[in-house]
Structure formats: C-alpha cells, structure tokens
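Engineer: Predicted model and sequence below, questions to follow.
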Amino acid sequence: MQIKKIGDLKRVYFIGIGGIGMSALARYFHSRGIAVSGYDKTETALTKALVAEGMPVHYEDNLTLAPKDADWVVYTPAIPAGHQELDYYRAEGYAVMKRSEVLQQITESSFNICVAGTHGKTTTTTMIAHLLRDSGYGCNAFLGGISANYNTNFWSSEKDVCVIEADEYDRSFLKLSPDVAVVTAVDPDHLDIYGTEEQVRQAFADFAQRLKRGGLLIRKLGIGRELKAERMWQYSLQNDSANIYAANIRIQDGGYVFDIVLPTQQIEGLQLNMGGMHNIENMVAAVAVASSLNIDAEKIKAAVASFKGVKRRFEYMIKQKDLVFIDDYAHHPEELKALINSVKTLFPQKKCTLIFQPHLYSRTKDFAQDFAAVLSMVNKAILLPVYPAREQPIPGIESNTIAELMDGGDPVLMTKEALLTWIGDDVAQHREKEFGEVIVTAGAGDIDKLVGPIKDRLLK
C-alpha cells in the first residue's frame, strides 16, 4: 500500500491521543488543517483541551467509533496487545505508524535540535524551545510536558527548525536525525525494554551517532565516554572542567541568579524563577544550544528570566511563608534525589513530607533499594499504590517493597482516598507552624489528579 505524504493527508487518527507526546503530534497535524480524532482509555485535562481545540476523542475501544477514512493511524507503544481498533487497522492494511516514525517523517528535512536523557529532557527541551521562541529566533516545538508560558506541548513556526524531546523508551529516539543533540543523563531506566544498563548506554551512543554531518553534540560532563561526535561540548552545573557551566550561583525568592561560562563568551546575572539546582544545570544546556545558534546574549538573558517552567516539574502549587506545596513528575530514583535535595536547599528549616506514587511494577522491582535510600531522606514519606500503566502486576512487588527497605522517612502506605482524608484532617490542622512545612507530590502516573484536591484541603 502506498503511504501518503504529509502534504496529501486529509485525516489522521490517534490511538492513545491523550499521551503527552501523542497529543503534541495531534496538535501538529491539526495546525496544518488536517482532520484529527482519537481514542484514549480515560478522559484527562489534556484530552478535554484537544476536544476544545476541535479534535474529537472517544474513550471506548469500539470499531463503530473508529474512522474508516483515516490516511494515517498513529499509535503509542503503551497500547496493550489485543486492542480491537489497532488490530482492525493492521488487518485492513491501513498506514499504521508509531509516534517515533511520524516524528521521523515530519523532521526529515528540517534543522533538528533533539534532547535525550533518562531525566531532565522535558524541562531542557521546553527551556530550549522557549529561548528560541522568546528571543524571536523561532522554532516548531514537540514537548513531553506542558509549557507553563504557553500552556501547550506544541507550537509551530515559519522557521524550519524543530525542537524535539527524543524519547529513549522503545528506542524511539533512534528514528531522529539531529543537527544538535543534547544528552542530559544515561542512568539505567526502562530495563523492561533494554534488559541491562549496558544496553541503555549503547542506545544513547547510537543516538549520538545519528547526528548529521557537522552536527553538534552537547552532553553532560561525565555521563559516558561512549557518546562521541566530531563537534562536542560538555556542560555541567558548576564544574569548570566542562566547556559550559554556571558560576556565582545565589538563591533568590525560591529561584536563582547566576552567571554562565560558554566556549566563546560569559553571560552574567541570569535569573531563573524556578526551584531546583538541577534546573540551573538544565538551563545551562539550553543556553548552550541558544549560544550555538548565535542568539544575542541579552535576548537569551531576557528569555531565561521570563521562563515560567513546565507543569509538574518543580511546580509551586502553594508558596506561603509557613506552607509550600510542590508537584513534580519525578519517577526515577535519581530524579527523586534531585527533587529532595533541591527542596532541602531552598527550604532547609521546613519539615518535608513527600507523597510518592511508584510508576510501573518493573521499575519498582528494579530500583526498590534505590527508591528506599532516597525516600529515607525526607521527614515523612507517604507511598501510594503502584501505578501499573502498561503493565500487569508482578507477584510480591508493591509499594511496601520499597517501604520495607527504608531506614528513615517514617514511611506510611496509603490509598488515594485515605491520603485526602489525612491531608484534610491531620496535615491542614496540625502542621508544623514554627518553621513551616513543605508538601511534595511526585510520580508519573495519575497522582496529578490529586494535586487540586490536596491544594484545596491545605488552603482550607
């Protein structure tokens, strides 16, 4: 069957349209005047937004609701086996593609800035896209999170430049051809896909080899000698062995002021209005990209100051003197460690309660010891049941697998319902008043649905 080119498409159908990467693609096609519709398992704020923008979504795996005139059918690898609609489209010979294959088609002829890493990539991608947009340079952005500045995960531009979050899950990022490749971290993750840490590292080395001729690799200092390129810069938070690093860092109003040393210049007095030392490091990488494109230093500085962050990435939900509530997407031990260290640095006197929803049984099993060590760093750790996503339960693996290994953190297992009761009855009435308290929600599952109710109960 002849697969239609993007310019000839009339209708694209998405199976799993509510995923963060899938919805960015849906918005891309919709922005080009192509009819877009989709299926997802549950209604979310994101699917409601797509419907409001003119993309119908249904929530039942039902062939009568699936369009028969779709030119392309795009699906996410998270869709379980035996999905009726997906099986139908495959059996009938439709052009059925993964998200990564569609991104490959979209970016074949553009100048591509691709950001990869087992953590830090969503924030870094959003920072780069914001610097390019705010400075007037322009770009098309495909993000893995919702930019707080623009309340979307996609935008288009006349400029033939794409900023893309390059996802390592299912080796998707090996379909891309970067002109600039950024690698933020290569810690082991997705071992259900890769099997071993060595295979994860090899995939990132292969990604670096996807650079176009003369392309630039910007990698974090010390994350693997196997990542090589003819042109390479290394960045760091503040290690001056790197080509690019931050200096003279000062904490200010829950954010930071700092300088950045670059290969050809130094930019002084940048102001980042979000928490987390790891976010300074992410911004160092973003400024390196902007600098490589010769964007003016003053424009970069203004864009950094106006960056409002990414939803669910160290996002302040309440910021009062005696009460701070932060929501974060952290779901890997290294991400949780960075999150907790940032909270302790910014609010050293405050009691820290962390509410964590483990994501995937396989990740809980693979990193139980690491999760336990990190969660032991807080004053109180509340563990919700494991969010299974695409997985079936693994016998003997649950949230108490982590709790039993903890030697601090006063761990408590709670259901979502019990948590909301506890927040309303206990925390809101008996919280630490003298030095104040920080409440943090963390996880990549559906814990975000609890953020609004927790905030309401805390403010009451």
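Structural biologist: That came through, no problem.
Engineer: CA atoms for contacts and neighbours, from now on please.
Structural biologist: Fine.
Engineer: quick one: Gln199 and Leu191, what's the gap?
Structural biologist: Per Cα to Cα, to the nearest Å, Gln199 is found 9 Å from Leu191.
Engineer: can you map out the helices along the stretch 301-450 of the chain?
Structural biologist: Secondary structure of the stretch 301-450 of the chain (DSSP state H, counting those that start in this stretch): helices at 333-346, 361-366, 368-375, 399-403, 416-422, 428-430, 448-459.
Engineer: Save those helices as TSV, and put in mean neighbour count and distance to Ala95 too.
Structural biologist: Shown next, in TSV, are the helices of the stretch 301-450 of the chain (neighbours: other Cα atoms under 10 Å; distance: least, Cα to Cα, whole Å):
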stretch	mean neighbour count	distance to Ala95
helix 333-346	19	37
helix 361-366	19	32
helix 368-375	21	41
helix 399-403	21	41
helix 416-422	14	41
helix 428-430	12	54
helix 448-459	15	34
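Engineer: Let's have those helices in a markdown table, adding distance to Ala166.
Structural biologist: As requested, these are exported to a markdown table (distance: least, Cα to Cα, whole Å):
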| stretch | distance to Ala166 |
| --- | --- |
| helix 333-346 | 18 |
| helix 361-366 | 20 |
| helix 368-375 | 25 |
| helix 399-403 | 30 |
| helix 416-422 | 32 |
| helix 428-430 | 41 |
| helix 448-459 | 23 |
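Engineer: Relative to Val186, which of those helices is closest?
Structural biologist: helix 333-346 (10.8 Å; Cα to Cα).
Engineer: quick one, which of the helices of the stretch 301-450 of the chain is nearest to Leu86?
Structural biologist: Once those are compared by Cα to Cα, helix 361-366 is nearest, at 25.1 Å.
Engineer: what does that closest one contact?
Structural biologist: The contact list for helix 361-366, computed with Cα atoms under 8 Å, 6 or more residues apart in numbering, reads 189-192, 358, 371, 386-388, 391-394, 397-399, 401-402.
Engineer: And stretch 234-247, by the same measure?
Structural biologist: 218-221, 233, 258-263, 277-278, 280-281, 284-285, 288.
Engineer: alright, now check it against this:
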Amino acid sequence: MSFEGIHRVYFLGIGGIGMSALARWFQHEGYAVSGYDRTPSALTDALINEGMPVTFEDTLESIPADLKDAQKNSLIVWTPALPKESIQLNYFTSKGYSLKKRSEVLGMVTRNFYTIAVAGTHGKTTTSSLIAHLLKDGGKPVAAFLGGITQNYQSNLILGDKKSKEKSVVVVEADEFDRSFLRLHPNEAIITSTDADHLDIYGDENTILEGFGEFTKLIDKKGKLFIQFNAADRLGESRLPKIVTRKYGLRSEGIRAENIQAKAGSFLFDYVDGDKVIKGLELFIPGFHNVENALAAIAIAIEQGVSDEQVKKGLGSFKGVKRRFEIHVNREQLVYIDDYAHHPEEIRACLSSVIAMYPASKLTVIFQPHLYSRTRDFAEGFSESLSLADEVVLLDIYPARELPIPGVSSEMLLENIQAKEKVIVSKEGLMDYLAKSNPEILVTLGAGDIDRLVPKIAEWMNSRQKLNAV
C-alpha cells in the first residue's frame, strides 16, 4: 500500500506518544488529520491546539462526518492497545476501511529514507532523541519519530529542513511490543538492551530474544548494528546478523566510556573507540545508563560525518526527554527527579545513578507499577531494585490495557522490599504522606498516570525550599 489517493487520516488512540508523532507528520504533509482517544492529556491538548480535531467518545456519532462513507481516500491508523470491543474500530473494520497499525504506517513512511532504527527494552527514547539532536545540531538533515517529548524541541517529531537538497536521515524507535519493530526497514540499527519484558506478548524470555534476532535480519546487508555488549551476550552470536556489528558499553572492549565522573546534575566521561578518543564530554542528563546511551548515539553521529567538536557541543546542549531522569528540583539536600522507569532493570539503573550522585542523602522513591502482568512476572526483580532506596512508597498498579489479575497487587512487592521504610499509599493520600516524610532526594517512577502528580510534587518541593530558606 502507498499513500496515493489518501486525503484524510484518522487515528484510533491519537494521544499515544508514537501515534501523535505520526499524526503530526501527516498533518505536516498536508493530510486532514483527526482522531479519537480515551482520555484528554497534555498531548491531546497540544494536537487540538495544532489544529487536529480529537474526540474522547467511542461512539459512531463522534466520527467526523467527512470520514463516513469515505473508504477510498481515508486511512485509519490504530493501536493494539485499543480494546477489541471498540465501537469505532469495529465500525471501520466492518465498513471496509483501510486499517493499519502504527508500526505498519511507520514502516511505509520510512521505506524510502535512510533509516536508523533504535531497538531495546530500555533506552530507546533517550538514545534516538540524542541521535536526532546530534545530527540536527551537527548540521545534518534529519527527521525523527520519537517515543517521548524532547526538551530541546518540545515535540516527539523532528522534521528535516524542506529547503535542504539532501535527503533526510530518518531516526525511529523500533518498538518490540506486539513485534512492531519487525515492520521496519533499517539501514543501521542500535540495540540498547534485550532484557525480558512484554511476556504477555512473547510468553517467555527466549521468545523475545528470538524477536530481536529477527529484527537484526532486517538491517540492510551494507549497514551496521551497534549493540550494548550485555545485550549481545544475551542474544548470542547465532542470532547476530552477518554484517558489521559493533559492541558498546561502560565496560565494553569496543566502544566504551572512560574516566566517568558523577556530578550533581551531569556526568563527565571520555568516548573511546580504538584510536578514536573524544575527551571531556559532559552529559546533562545524568545516569550511568545515559552515558551508555550516549556512546551509541555518538557512534552513529560519527558514522554520519558529525565532527568531534560538533559531538561535544551537541552532547553538552542536549536537554533530555521529558520523564527520562528529568530533574525538577536540584538544590542542596533537596532534589526531585522523575523517570519513566517501569521495569526492574530500568529502576536499578536509575536508582544506582541517583545514589552515585547523592551518596550521603536519604533516597525516597515513589513507584507506580505498570500492568498487572508485568508486576506478576517481575515481582522479585521489582522488590530487589526498589530495595536500593532508603524509603519506598508504592502506589496501586496502573492497569493500562489490562483487567485485574486475582492476587496481583502492589502488596506482593512490599513484603520483599528491604528498604528501611516502606508503605503503600493512595494517589489521593500521597501529598499528605510526603509532608510527614520530609524527603531529601525524591524520585518518582512509573509509566502510568503518575506523571499527573509530578507538577504538584515539584511545586511542593520548591515551596519547601523557600520555607527552609526563610
């Protein structure tokens, strides 16, 4: 299928981070774009302000009039997170509309571009955003479909300059959920991690590794794969493609970081790749895991002709991605960091970095588990990684697309957490609890709706600082 003859595009789940990036691209290309989502959000507000009609009612009446009986020139993009009983989804299916998943459409969009695909169970958004920034800041034509809102561009879509005579390099996130990454056509690829996740889709760890193995086979035979060295070990040599494959990591023998220094608000390091050394790099999105993400991004930027000085400048000006180790308050003995971490390894990476930055301070963590199935499948890992904190506050599980599973709740994590203080509180009671707890270093974690509490928590932390300063 091509987009020839298509005049209007309707998104079922337009408020999703990946869906909204595609919606913005189609609007930029001149299509009439509209959509449905279950609940309003900052993203749907932004899309409405950009001129895209959005409805929040899953009814036939809320479908735009010009979309009805317009099967021949309409494209319906839908997300697998949509319930099967969705009225609109069933209407478009029964009426013979062209329905495509986001991953299919993204594959179609990028088919005619030189594509850099970033895969991995953790680190995709930060790595792809940093690649896009290094290329754009380095004067290279680039377009990027991202899984988060970059602080530099305040968008999940970065577009190339239409005046440029060079064709843009396209950077995309290769999402393993629902095997979406198998629809892409990468020229080069990065794999940041291959930890077990999405077992509701894959069933077991070996099957997800097989999925990543299939993804590597999609890389152009003249292309390259950059893979984190632990991820490569987990994948195994038999699953790696017969193309140039470069390993990277903090302790890798290939592309690596040396002389790492953790500061309050940044990490310093040297980039080393054989005889290639770039010294004195400073990354203002802290974390050992982000240094590792930066290694992959720098390697790609160098491949694309970005100079050492441009790399250094671009890295120093990168402001990060919303909800990826996002520092909201950073004052002496009073710090607030918010992160999207929702997997035990992500939590471990985040908290280990916070401890390295603030080793003498009490660490309080608020965690909202995401999905009943993930909580069940990785309960032991969650309890172990959260035990790095001095104080753990658990919220109820955010169900997302799932119905409750009997016996699965935040309670099953609490018992095995080894923190000095641990408690379960409601979202409604959180602020009262924090007022009594008086945290020093506070971290919020989760992929659900915990982000709606962030502004209130940040405001409260700042007000405490002002009171303490009087």
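Structural biologist: Received, thanks. Keep in mind that what you see is a predicted model, and the values were worked out from it rather than measured.
Engineer: Got a TM-score for the two of them?
Structural biologist: The TM-score (TM-score structural alignment, normalised by the length of the first structure) is 0.95; 447 aligned residues with a Cα RMSD of 1.3 Å.
Engineer: Buried among the contacts of helix 361-366 of the first structure? Need that as a selection in ChimeraX.
Structural biologist: Buried residues among the contacts of helix 361-366 of the first structure (16 or more other Cα atoms under 10 Å), as a ChimeraX selection:
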select :189,190,358,371,386,387,398,399,401,402
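Engineer: Tell me which of the helices of the stretch 301-450 of the first structure lies nearest to Thr64 of the first structure.
Structural biologist: helix 448-459 (30.2 Å).
Engineer: mean shift of the closest one relative to the second structure?
Structural biologist: Superposing on the second structure and averaging over aligned pairs (mean Cα distance after the TM-score superposition for the first structure), helix 448-459 of the first structure comes out at 1.1 Å.
Engineer: Quick one: the residues in the second structure that that helix pairs up with.
Structural biologist: Matched against the second structure by TM-score structural alignment, helix 448-459 of the first structure falls on residues 451-462.
Engineer: got it, and stretch 347-360 of the first structure?
Structural biologist: So stretch 347-360 of the first structure sits over residues 358-371 in the second structure, by TM-score structural alignment.
Engineer: Around the counterpart of Asn151 of the first structure in the second structure, how many other residues sit close by?
Structural biologist: Residue pairing (TM-score structural alignment): Asn151 of the first structure is matched to Gln154 of the second structure. Neighbouring residues of Gln154 of the second structure were enumerated by other Cα atoms under 10 Å; the total is 12.
Engineer: Quickly note the distance from Gln154 of the second structure to Arg323 of the second structure.
Structural biologist: With Cα to Cα as the criterion, Gln154 of the second structure and Arg323 of the second structure are 13 Å apart.
Engineer: Same check on Ser352 of the second structure?
Structural biologist: With Cα to Cα as the criterion, Ser352 of the second structure and Arg323 of the second structure are 17 Å apart.
Engineer: repeat for Val329 of the second structure
Structural biologist: 14 Å.
Engineer: circling back to that earlier point, and the buried ones among the contacts of stretch 234-247 of the first structure, selectable in PyMOL?
Structural biologist: The PyMOL command for the buried members of the contacts of stretch 234-247 of the first structure (criterion: 16+ other Cα under 10 Å) is given here:
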select buried, resi 218+219+220+221+233+258+259+260+261+262+277+278+280+281+284+285+288
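Engineer: Which of the contacts of stretch 234-247 of the first structure fall in strands?
Structural biologist: Judged by DSSP state E, the contacts of stretch 234-247 of the first structure include Ile218, Arg219, Lys220, Trp233, Phe258, Asp259, Ile260, Val261 as members of strands.
Engineer: Save those as CSV, and put in distance to Val74 of the first structure too.
Structural biologist: Shown next, in CSV, are these (distance: Cα to Cα, whole Å):
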residue, distance to Val74 of the first structure
Ile218, 31
Arg219, 31
Lys220, 33
Trp233, 35
Phe258, 43
Asp259, 43
Ile260, 41
Val261, 43
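Engineer: nearest to Ala381 of the first structure, of the residues you listed?
Structural biologist: For those, the nearest to Ala381 of the first structure is Lys220 (30.6 Å; Cα to Cα).
Engineer: Not counting sequence-adjacent ones, nearest residue to the closest one?
Structural biologist: Tyr235 (4.9 Å; Cα to Cα, 6 or more residues apart in numbering).
Engineer: The second structure: which residue goes with that neighbour?
Structural biologist: So Tyr235 of the first structure corresponds to Tyr248, using TM-score structural alignment.
Engineer: Leu413 of the first structure now?
Structural biologist: Per TM-score structural alignment, Leu413 of the first structure is aligned with Ile424.
Engineer: cool, and Glu268 of the first structure?
Structural biologist: Counting by TM-score structural alignment, Glu268 of the first structure lines up with Lys279 in the second structure.
Engineer: mean shift of the helix or strand that its match is a member of relative to the first structure?
Structural biologist: Using DSSP states H and E, Lys279 of the second structure maps to strand 276-283. Here strand 276-283 of the second structure, set against the first structure after superposition, deviates by a mean of 1.2 Å using mean Cα distance after the TM-score superposition for the first structure.
Engineer: can you give me the helices for the stretch 1-150 of the second structure?
Structural biologist: 17-28, 42-49, 87-94, 102-110, 124-137.
Engineer: Which one of those lies nearest to Ala469 of the second structure?
Structural biologist: Once the helices of the stretch 1-150 of the second structure are compared by Cα to Cα, helix 42-49 is nearest, at 32.9 Å.
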